[in-house]
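Colleague: Sharing a sequence plus its predicted fold:
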Amino acid sequence: MGFKYLNKEQDIFDGDDGEDVYANEEQLQARLAYFEAQLAGLSENAPTEDRIKNLLEIGRIQVERYKGADAWEKAFTAFTLAQDDELWELAVEACDVMFLSEGPDALVALGHALWLGITFPIDPEITVAMLQHLVEESPEEADTRAVAATVAHYITSMRCGEEDDLTFFTSQMLASVADKHSHVTDQSTFDLWRRTLELDKPDVFLKKLSGAIDQLVEGKWWIDKDKIRTKLDNENQN
C-alpha cells in the first residue's frame, strides 16, 4: 500500500459545501412528524432494520433541532436493536447520532463507532466519517490525529482500492493532518514524518488507534468485544 503526499488548494476541513447548514424549524417539524408516523405505523413483525432506520432519522432531526437528549434516546434504542440483530453498520450510524447529540457519553459512542467501523467491513465512507470525527476532536499537534488519518487511508486503500475517490479524499485528509501536525509541505518531508511516527507500519498504528479508542470509552463498553472477536475468528476458520 502506497502513501502519497497530496497537497491541496484549500483545507478540506474548512470548506463550505454551499448548502444551508440549518433547515428551518417548520421543515424539521414536518420531517419529524413523518418519521414518527412511519415508526408508529410499523407492525410487530416489521423488519428490525426498518425500525432502526426510522429511529435514526428521528435522532438526526433532533440533533438538527438541538434536542440532544431525545436524539440520544432514539439513537441508543436503535443501537441496542442493531446490536441484538448484529446489524453493525446501523449500530455505527446510531453511535454517530449519539456522538453528534453531544451527550455526556458522546465520546464513548464515538469509541464504539470507531471499534465497530474498523472491526467489521461496513461501508468505508461511514468508517472514514467516524475517523474524521476523531481527527477533528483531537488537538492539531496530537499524534492521535495522525494515527486516525492514517487508518482512514489504510481502510480505504484496503476496501476501495488506490484509485477510488474516497482513497483520494483520505490522502488529502492525511496531507492536511501532516501539515498541521508538523508543517509537512512536500513528499520527502512527508515520508520522513510517516517513518518517524511509524505510520508506515499497520501493526503499530492500528495498536495506537486501539489505545485511543480505549481512552475514549474509558471502560464503558456496551458490547462484548471478546465475544465478537471469537465469533469472527470462528467464521474466518470455516
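Modeller: Arrived safely, thanks for sending.
Colleague: From here on, just use CA atoms for contacts and neighbour counts.
Modeller: Will do.
Colleague: Contacts for the helix or strand hosting V97, please.
Modeller: Assigned by DSSP states H and E, V97 belongs to helix 88-100. Helix 88-100 has contacts (C-alpha atoms under 8 Å, 6 or more residues apart in numbering) with 52-53, 56, 59-60, 63, 71-72, 75-76, 78-80, 82-83, 105-107, 109-110, 112-114, 116-117, 120, 122-123, 126, 130.
Colleague: Okay, and which of these map to helices?
Modeller: 52-53, 56, 59-60, 63, 71-72, 75-76, 78-80, 82-83, 106-107, 109-110, 112-114, 116-117, 126, 130 (DSSP state H).
Colleague: which of these are buried?
Modeller: 52-53, 56, 59-60, 63, 71-72, 75-76, 78-80, 82-83, 106-107, 109-110, 112-114, 116-117, 126, 130 (16 or more other C-alpha atoms under 10 Å).
Colleague: how about the helices in this protein?
Modeller: Going by DSSP H, the chain shows helices at 25-40, 48-64, 68-84, 88-100, 106-119, 124-137, 143-159, 165-182, 187-196, 202-217, 225-237.
Colleague: tell me the angle the fifth one makes with helix 202-217.
Modeller: It stands for helix 106-119. 150 degrees (axes from the mean of the first three to the mean of the last three C-alpha atoms, to 10 degrees).
Colleague: second one coming, line it up with the first:
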Amino acid sequence: MKLLSVIVVTLSIAACGSSGKKLSEGQYRVAKGDTLTQIARKHGQSVRSLMSMNNISNPNRIHVGQVLKVQGGTAGSAGTVASSGPLPNAGSSTVQQPAPAKASSVAAPRNINLVWPANGTSRRGTTTSTTQGVYVAAARGTPVRAAAAGEVAYAGDGLRGYGNMLLIRHDANFLTVYAHNERLLVKQGTRVKQGQEIATMGSTGTNAVQLYFELRYNGKPVDALRYLPKK
C-alpha cells in the first residue's frame, strides 16, 4: 500500500475565531490558508500520520482555529507559524547568482554529527530563503547519502520546486532535506544509517544537476555548513 498520497488540492477552510489559549509542545493551531500538506511538511511528518494523530477522516475538513496534535516542534497559533516557515523554493538556475543574499548564519542550540550528503562542488544558497542550505553539483546519478541516521519522514515529488525529495527526521529536533534527486532509493518510514545511499543526484524540479541539502532544527533552517565536515 502506498505510504503517502500527497494532497495538492487547496483546502476550503471555514472562518472561525481561535480560542486564544496558549498551545503546548506538540500542538498547532490552524491558520487561514493552511492545508494538511503544509502543516505536515512544517513538522516533518506525513499527511497520513497527521490525520491519524487527529482522527481526521476527510483531509479537506479542517478549520481556522482548530488545534491539531503534531509531531515534535513548538506550538503554533492562528496566523503564525511558530515551528517553522514553509520550505524555501529550492529551485535554481544553471547561472549562479552574482552574490549571496545577506542573511546571518543561524546555529541550532545543540550539535549534530553530519557527513556530506554527496560528493561534488558545493556552494551556499544565494537567496534569502536558501542561504542556510547547500547546493552540491556533480554528475547525474551521483549517490546521495543520509547525512545522519534517522527515519524517512517524506519521499515523493508532491512539493513544487523540489522535484524528487526526501525528508529524514533524525530525532525530535533535527530534520534534513534532500531535493532534486533523479531516483529515490528509500520509502517513507524506512530507517536509514548515516552514509547510506538514499537517492541519486538529478535535476528534477530545477534545470541543473544538483542536490539541495538543508538542515532544520524544530522546523527552522539552520546553517548546514556549520555542521558539515570541512572539505
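Modeller: All right, it came through fine. No experiment lies behind these values; they were computed from the predicted model shown.
Colleague: Quick TM-score on the pair, please.
Modeller: Once the chains are overlaid, their TM-score stands at 0.25 when taken by TM-score structural alignment, normalised by the length of structure 2; 111 aligned residues with a C-alpha RMSD of 6.7 Å.
Colleague: Tell me which of the helices of structure 1 sits most buried.
Modeller: Mean neighbours per residue, mean count of other C-alpha atoms under 10 Å, is largest over these for helix 88-100, with a mean of 26.
Colleague: quick one: Q210 of structure 2 and V144 touch, right?
Modeller: No - between Q210 of structure 2 and V144 there is no contact, the gap being 10.1 Å when judged by C-alpha atoms under 8 Å.
Colleague: between those two, what contacts are shared?
Modeller: M201.
Colleague: Those two: who's more crowded?
Modeller: Each of Q210 of structure 2 and V144 has its neighbours counted (other C-alpha atoms under 10 Å); Q210 has more, 31 against 26.
Colleague: and the gap between the more buried one and K69 of structure 2?
Modeller: Counting by C-alpha to C-alpha, to the nearest Å, the separation of Q210 of structure 2 from K69 of structure 2 is 35 Å.
Colleague: just checking, what packs against the helix or strand containing I198 of structure 2?
Modeller: Per DSSP H and E: I198 of structure 2 is located in strand 197-201. The helices and strands touching strand 197-201 of structure 2, judged by 3 or more C-alpha pairs under 8 Å, 6 or more residues apart in numbering; DSSP states H and E, are strand 143-145, strand 174-184.
Colleague: now the ones you listed as TSV including distance to M165 of structure 2?
Modeller: Below are those laid out as TSV (distance: least, C-alpha to C-alpha, whole Å):
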stretch	distance to M165 of structure 2
strand 143-145	11
strand 174-184	4
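Colleague: and of those strands, who's closest to S52 of structure 2?
Modeller: strand 174-184 (21.1 Å; C-alpha to C-alpha).
Colleague: for the helix or strand just after that closest one, packing partners?
Modeller: Next along the chain after strand 174-184 of structure 2, taking DSSP H and E as the criterion, comes strand 191-192. Packing partners of strand 191-192 of structure 2 (3+ C-alpha pairs under 8 Å, 6+ apart): strand 150-156.
Colleague: What angle do strand 174-184 and the strand it packs on make with each other?
Modeller: Using the same axes, to 10 degrees: strand 150-156 of structure 2 against strand 174-184 is 50 degrees.
Colleague: Buried residues, whichever helix or strand comes after strand 150-156 of structure 2. List them.
Modeller: Next in sequence after strand 150-156 of structure 2, counting helices and strands by DSSP H and E, comes strand 164-169. Buried residues in strand 164-169 of structure 2, defined by neighbour count with 16+ other C-alpha under 10 Å: N164, M165, L166, L167, I168, R169.
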